[in-house]
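Undergrad: sequence-free structure coming up:
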């Protein structure tokens, strides 16, 4: 049985893009997820990157998103010169 992580890392720009693609303001998304507007703004700006499981799941559900859509993308290999 898989264990729930102690926290989730969230990629701010990806989170913001997902929220905006849903047509939601910061306040609307925060209300749907049951978190404060300032907490969501800190996540989007990268001031805060970690979320506890309960808040993360509520936010992911509110944005109809997958873990991959909200997580830090893998590093891209450097371009060859």
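TA: Right, received. Where do you want to start? Note that the coordinates shown come from a computational prediction; the quantities given were computed from them, not determined experimentally.

Undergrad: Please make it C-alpha for all contacts and neighbour counts, starting now.
TA: Noted.

Undergrad: Mind listing what's buried along stretch 19-32?
TA: Buried residues in stretch 19-32, defined by neighbour count with 16 or more other CA atoms under 10 Å: 19, 26, 29-30.

Undergrad: The structure to be compared is supplied as follows:
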């Protein structure tokens, strides 16, 4: 059985495009996903890139996304 990665690297621009495409405000999405507005803003701007699996799943559920369009195609290395 394969274990999920410890974190997922999110593509902030893709996250923002998807949120806006669905017509969801940043406060509404943050509330739906159970995360803070500032955390979501940091993800969208690229200040923060990594999310834990449970948080990533909650964000995908809140956006009704069932694929990996929110992830970076080429993850960057940890510093």
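TA: Nice, thanks for sending it over. On a predicted model such as this, the values are computed, not experimentally measured, just so you know.

Undergrad: Which of the buried residues of stretch 19-32 of the first structure fall in strands?
TA: Taking DSSP state E, every one of the buried residues of stretch 19-32 of the first structure sits outside strands.

Undergrad: Could I get those residues in a markdown table, plus columns for distance to residue 40 of the first structure?
TA: Shown next, in a markdown table, are the buried residues of stretch 19-32 of the first structure (distance: CA to CA, whole Å):
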| residue | distance to residue 40 of the first structure |
| --- | --- |
| 19 | 10 |
| 26 | 7 |
| 29 | 8 |
| 30 | 6 |
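
Undergrad: Mind picking the two most distant members of those residues?
TA: 19 and 30 (9.9 Å; CA to CA).

Undergrad: Need the overlap of contacts for those two.
TA: Common contacts of residue 19 of the first structure and residue 30, defined by CA atoms under 8 Å, 6 or more residues apart in numbering, are absent altogether.
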